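Asks: make a model of this:
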Amino acid sequence: MKIRLFPLFAVLFFACKGTPTEIKQPEYPEKPNIVWIVCEDLSPEHLETYGGTGGKTPFLNALAAESVQYNQVFATAGVCAPSRAALITGAYQTSIGAMHMRTLAPSAAAGDAYPTGFKGYSTVLPEGMKTYPELLRMAGYYTSNNSKEDYQFKSPVTMWDESSPKAHYRNRPDPNQPFFAIFNFTISHESQVWVRANEELLVDPKDVKVPPVYPDDSITRHVLARFITNAMRMDMQVGEVIAQLKEDGLYENTIIFFYSDHGDGMPYYKRELYDRGLRAPLLIKAPFLDGGTQSEELISFVDFAPTLLSLAGIPIPESMQGQAFLGSQKAENPRKYSFAARDRMDSEYDRVRAVSDGRFKYIRNYMPEKPNYQNVQYRLQNPLMVHLLDLNKKGLLDKNQARWFAKSKPDEELYDTKSDPWEFNNLAGNPEYSGKLTELRKAHEDWIAKYGDMGALNEMEMVRNWWGGKDGAPTTEPAQVKFENGKVTLSSATSSASIAYRKSKNVGWKVYVGPFEGNPGDSLYVNAHRIGFEPSEIALILK
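Replies: Model (predicted):
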């Protein structure tokens, strides 16, 4: 397999100790290969390179030694689907109506529970918005996703060349075609605590670190040991991907991202807007980065998509609200604030917003009459959740642990996450911090004014507005086909529809980017799909 070489100007750098340096890159003559290795529900501290909680993660240690380790990376939600919506679009989930967990039809088998009257839906993306995989495909990339999606909408066939448990960059028909490949590992997901309850532990419960949000007892230690064991097994899976890249002669010149889809998956972590629910690990290895260094640059998940396009030499569309932190389109100024949101979690509604400057965290509770704790049925499968509820009922939790179950919460919260990393001490009423409170409150309000916040709307009314007042999603208008002078031109009357085509049902869909050659008698299959609408598909013979 051909090794993809970067031009000399793309790999030269000058570095100061402990500070990653990246040159201002022009567009690559050849598109770089890019791999995203994604785990689930994992805070940085579980990795040894970020400090560790008792487990061993040697493969990620090795990757970190050749990567920039980012220490201030925050998801836009403390739960997967809204967070993944922001990742795939480069836009805040609250600005596009993708903030509720989750939007697609409920699955009883998965333990999903929804509010009375809920009707499953795909988020209707704003006019002109395209996801980054489609933009990559339009630029000539082979895109593979192995294999979780969970973007709050049904994916159009234009998004991925392949998205399945067998998807792999090795499957591309031309070994010289540049690729973007995702490998998503679910073993660290919260559900695996109970799914793998009877499997062997790789860490002794007595050796794990117990955070102050939990009582230090045998049940807590055993559940944490299970979670840490799962993280260790995820590390081994990362090692397998790295080994494949090396086997194929691609490792040295492939840009690699490793990250989690949000913060930790344990109770009082996941779904919350404290740093423990939002902060994610991020390691990036690239030929033009100074490996073994660390960065304190503030990064939001909405920055991932524009950064990816910047690295691939693809213009960043205006629909993306994040900013590139690497590549030829790197933003002139670093990010000043990160923003996050919590909305409906399965059956339970709440509306919480947060803004951080990397040290101070501001939280606005729009429903302060509700407790932070939500009775999410799915989470009750975790034995630690059941244990905490029992201890709280008996009055056996300390004040910081019991705070989660308080019957209400303040309108505003402010924390110094440097001196108070667990965000126990609310400074909102402290006059010494009134200036910071005012600053971050304004940043929050300016963010809503700039991007909007659809979390303020009634969910089903929002959906009915998308559907034109009807009970179901509109159907994308079928593609119109024009065949003249040996060229096929495709269009759809539905604004913002993506169009795909193929000449046989036995081949993959191609993204339509402009007229293509055809011959009389050719079969043609065309799929038109605006995200959030139902797709339409036609078949015809060219004449």
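
Asks: please count neighbours and contacts with C-alpha atoms only from this point.
Replies: Noted.

Asks: neighbours of residue 90, how many?
Replies: 28 (other C-alpha atoms under 10 Å).

Asks: second input sequence below; structure requested for side-by-side comparison:
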Amino acid sequence: MFRILLTAMCAVSFVPSSVWSADRPNILFIAVDDLRPELGCYGVKDVKTPNIDNFAARGLTFNRAYCQMAVCNPARVSLMTGLRPDSTKVWDLATRFRHTIPDVVTLPQQFMRHGYYAVSYGKIFHNPWPDNASWNEPHHWPKRSSLWSAEAKQRHAAYKEKMRADGRPENVINRIRPQATEVVDIPDGQHIDGAIAEQAIAAMKRLSEQEEPFFLAAGFVRPHLPFVVPRKYWELYDVNTIRTSPNPFLPKAAPGFAMNTMYELRDYLDFDRTPPPDQGSLTEVQQRRLKHGYYASVSFIDSLIGRLLSELEALDLADDTIVVLWGDHGWKLGEHNSWCKQTNYEIDARVPLILHVPGATANGRKTDALVELVDVYPTLCELAGLPVSDQLEGRSMAPLLSNPDQTWKQAAFSQFRRKHGRVPLMGYAMRTDRYRYIEWQDRRTHAVVATELCDHEADPLENTNVAGASGNETRLAQLSRQMWAALPTPPKYTPRKPPRPQVIFHNRGDVPLTLFWIKSDDEEQKTDVIQPGAQTRRTTTFGHRFRVRGPNGFSKTFEVTKQRQLFAIRPKPATPSTRKERRPNIVFCMADDWSWPHAGILGDPVVKTPNFDRIAREGVLFEHAFVSTPSCTPSRLSILSGQHHWRLREGDSLGGSLREDYDVYTEMLHEAGYRIGRFGKGVWPSKHTFRKRDSFGERFRSFDEFIKDRKPGEPFCYWHGGQDPHRPYELNVGAKSGIKLSQIKVPACLPDNETVRGDVADYLWEVQRFDREVGEIIEALEALGELDNTIIVVSGDNGMPFPRCKATLYDQGTRVPLAIRWGNEVQGNRSVSDFVGLCDLAPTFLESARLKPGKSMTGNSLLSVLNSKSSGQIDPARTFVLSGMERHVYSYPSRALRSKDFLYIRNFSPENWPTGEVEGHNPHYDFAKTPWPTGPGAFSFNIDPSPSKQYLRKQRTDPSVMAVAELSFGRRPKHELYDLRNDPDQLHNVADDPKYMRTRDALQRKLAAELIKSDDPRVAVAGYTPRTVEGWAVRVSDVLLKTERKATLRALELLAAQLQTVADVLPKAALAEVKTVPIWLSPAYDGVRPTGEYHPGVDWLKGQGRHLELHRCVEFTNIPIFEREVQRMPMVVLHELAHAYHDQVLGFEHPQIKAAYDRAVKSGKYEAVRRSNGKTQRAYAITDHKEYFAESTEALFGINDFYPFKRSELQKHDPQMAELLTQIWNGNRKD
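Replies: The predicted structure is shown next:
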């Protein structure tokens, strides 16, 4: 065992490479932001940290550990690289270490290089730069988490408006954040740090099943400001008993520039006017509140660390895992009349550091040895038996694990940068056993401009600088020599570049304007929308150009020529000659959680929806309309942005937010002169982290309020976000309203009983209430005279909130009602069977307004379908639709392809994703009293709490209920396939039925190809960029695009031409099959002839060290000579696709093809063939039956480069093969 071996090792030496050769230790690496040693295990009784204290009791606690710079980015970079700040050249929050030392091998990289699997969650490096090169998996912040409450955000918005009214500068307003402290009533897991813990625990479970050891990093943000944590941690402390700092004054005789300014605290609205330490103090109430918040935050993180360590024990990993817990720097809590960090003093430089190595002699001990965070890198390497680079500037602490009392380092070092007037300074600090010595140097000349000396024997709180005291001259000189004997000479000073120029654009007109940055290639990149009367500020570069566009063709270009410029823009008002033909209004009525077919016109026998029915009768009813994902936030963002939710990064899950990079139809219409606004639920839930707004527009209390200030003739785009039929429901309101329970058609996935019927009746009642809202809008449009010039869309964002409905990829989750009316422009009373996605609506609206779709939009406009005047199938290409899930309340990533006859679902590693069941918690609710419970277990299995769910859950073991309960609560397999011809309710998974294997494989291939084309991250391959070429999914190597760009672009042109030819010659059904085969353009492999090849087997790919995703794909590695290859082999792409068709559709063991090959071999016709160069060779077709099929296919449909050269030759010399190929490619497989 790890424990026994380490004990033996400690007794001998610390060279553990041989010890770990059979079973190397895992590393659990826990970082905590702004954590000072204010912990029980460090002797502080005021703070409650039982989990960290228990951990310290099992490990070695370092009493005197120091960071290298008391601010996040430099401190973390030093630890993670093993280098001091002067070596990393990272002295601030803005510098990226990959820019200054790009080739450095970080601590996790070193472990990765030696067989470890390294992953990180939360804050390990500095926030914006997780450094994905250091990890085996890309770093992902939690997508669904909270911090401030909605009320705090409202106060924040109001405060910023007040700042504007007071004339505060815009850059100051932009920096201000909500309050520094808040008690929030949310579960731990909803908090950003709680979500980080859940990420790390999920990863730990997954990694525990892997063979290789892991390096798992979990970085918590609290107790960094803001101190916003759940209520129960605040309630651990009585604010009235919290003691204020014992030394609330500036250090005596210290240089003025030595202290921080507390700008970090002033960024929060409740401390906006806080003076710097040398000009004033916080009130006692403020001090206690901040200290209360800090303590509550520490206790919160302590509980999360306890969860991590408990999970390590539960997974039986504790005896095989080294655990290190560290804080990146200290934090002042009123000491020296200051708060925050960013000084060279003990209170900021000293950090907690606890190391647990199973079996170590020093476990449970403390050491007073002086150590530094820069020592962590070599320590962990030595403990794991990894080589320790000579470039590292720290010293391994491993020997202290066997003898914590031994003589160790003479000093620890830190530093901090300051500016005194125009003089750039660097303060170098050295902490010895007794003294803290600080030497402030002019960075330009290295001249010493000030010194500080604190004697810890007499002054442990560093209240007085005694550097100027008589008799200390010799000591100062000795300490200076000691410092510079240990540290390298400071680097040469490079002055900062002058500040970048700033420009302000002021819209002095009365219409919104759009600001674009003009790239070097003259392409425009949208950066902002400037509302009438508003300003926007940009930090830029001399020579950069911007363009402002507005309605009626307004366009003006500006160039940056000065350090500061103000551009005032006043577009001329439109004249009759510039006004465009009137464009339609757009009204979108969106129900919340409304499934097909719950409307009167859709055949539901109970629900009354006269207004939806009217829109359908007077417009177009879509029979097969599906959402991109059955979850509120991402479904709505998909509609807004006109593309599938999985392309939206942080917007792909419940509670997500949309980046500014994505065009949204509402704001594009706004820029084109539309009035936009919304009622009710827009994009929700969402923190709107990036856009800081709901892009459906400003919220109004009603349609009448929205329309009252409309200008004459101004087109409008209005979103009516109904909140029905989303739960909670008034219990039995449906039955009370007169809905007859006996007439309700209960979904087949639910038990048919009174409880469920009553629940469905309540749902239908809310559908009817939403329908009444639709009727009110229709009446308002009629009163305005705008009904016939308005596109009215009525639909739902996802399915009904019942088990196996919402948040699933079955029809009850993704299929929604959809009807569109547009007056006389669209012929009514039509029913269309085309498969459409709601992400098709954004380009539809834009096209109706004579605008092009946004560049990032992938949906396809429905205008041609609307204008067709026909019913049934209009567009022959609309025969399927895609949908997917990432995370609703719980993660369950999956994708689906729905066609007329089948639903195929691909669940990604379902064994790794809990369905949301809350172990050991089986709550019971009285829905009359608590219609919307939110406690633990309420949303288990990704299902909203309801009487139906509760009945299923409580009766789950009842034989009469067990089958339907399993449909809702059971873990899903990797593949699901439903034959809708025999199973329209999608209850019987036939994915493993041999009769359906061919269908399953075909749908799996098609789904995979479509996901590649859609740039789905779930199927992304690092180093390759997906493209769509003539309907094929093509992966293009990023290396090729960088190093062989011209040849690669030419190869893509030639590939497109080849694929056009394939599309022209192949029969329709066969073409559909080969279009599911992805094509890769890759660099040539070392020692392998560049070529084109189809990859049928995984084992061969493994053996060659190639991407396993190449399985059943075509790959071309001859890109630099592709043009010459195409000239030599005119049907080269068809050749490789023929291999794929042979394998995937026919089967390589197809008996008729093998028989034909055997006949060809016996005939001898292929043994000696004269080529065009006059040489006689054995035909390549006779190599084996696979090449025989591919070569003959080339001849049948085009020109082969070898015998048989063309169809007539094939028919003359091998007529049986010619006839067989004709039958096979036309769908008569005879297999």
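
Asks: surely residue 341 of structure 1 and residue 351 touch.
Replies: Yes - using C-alpha atoms under 8 Å, residue 341 of structure 1 is in contact with residue 351, at 7.5 Å.

Asks: so those two - more neighbours on which side?
Replies: Remark: of residue 341 of structure 1 and residue 351, residue 341 carries more neighbours, 30 against 19, as counted by other C-alpha under 10 Å.

Asks: which residue packs closest to the more buried one, ignoring adjacent ones?
Replies: residue 353 (4.5 Å; C-alpha to C-alpha, 6 or more residues apart in numbering).

Asks: in structure 2, what residue corresponds to the one you found?
Replies: Using TM-score structural alignment, the equivalent of residue 353 of structure 1 in structure 2 is residue 895.

Asks: the helix or strand that its match is a member of vs structure 1 - mean distance after superposition?
Replies: Element membership for residue 895 of structure 2, per DSSP states H and E: strand 891-899. On superposition with structure 1, the mean distance recorded for strand 891-899 of structure 2 (mean C-alpha distance after the TM-score superposition for structure 1) is 1.4 Å.

Asks: what's that strand packed up against?
Replies: When contacts are defined as 3 or more C-alpha pairs under 8 Å, 6 or more residues apart in numbering; DSSP states H and E, strand 891-899 of structure 2 packs onto strand 880-887, strand 902-907, helix 997-1013.

Asks: dump these to a markdown table, plus distance to residue 73 of structure 2.
Replies: Shown next, in a markdown table, are these (distance: least, C-alpha to C-alpha, whole Å):
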| stretch | distance to residue 73 of structure 2 |
| --- | --- |
| strand 880-887 | 31 |
| strand 902-907 | 39 |
| helix 997-1013 | 37 |
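
Asks: among these, which is nearest residue 64 of structure 2?
Replies: When those are compared by C-alpha to C-alpha, strand 880-887 sits nearest residue 64 of structure 2, at 43.6 Å.

Asks: the closest one packs against which elements?
Replies: Helices and strands touching strand 880-887 of structure 2, by 3+ C-alpha pairs under 8 Å, 6+ apart, are strand 830-837, strand 891-899.

Asks: which residues does the last one contact?
Replies: Spelled out, that is strand 891-899 of structure 2. Strand 891-899 of structure 2 has contacts (C-alpha atoms under 8 Å, 6 or more residues apart in numbering) with 809, 835, 879-887, 903-908, 910, 913-915, 1003, 1007.

Asks: only whichever of the residues you listed are buried, select them in PyMOL.
Replies: Buried residues within those, by 16 or more other C-alpha atoms under 10 Å, are selected in PyMOL with:
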select buried, resi 809+835+880+881+882+883+884+885+886+887+903+904+905+906+907+908+910+913+914+915+1003+1007
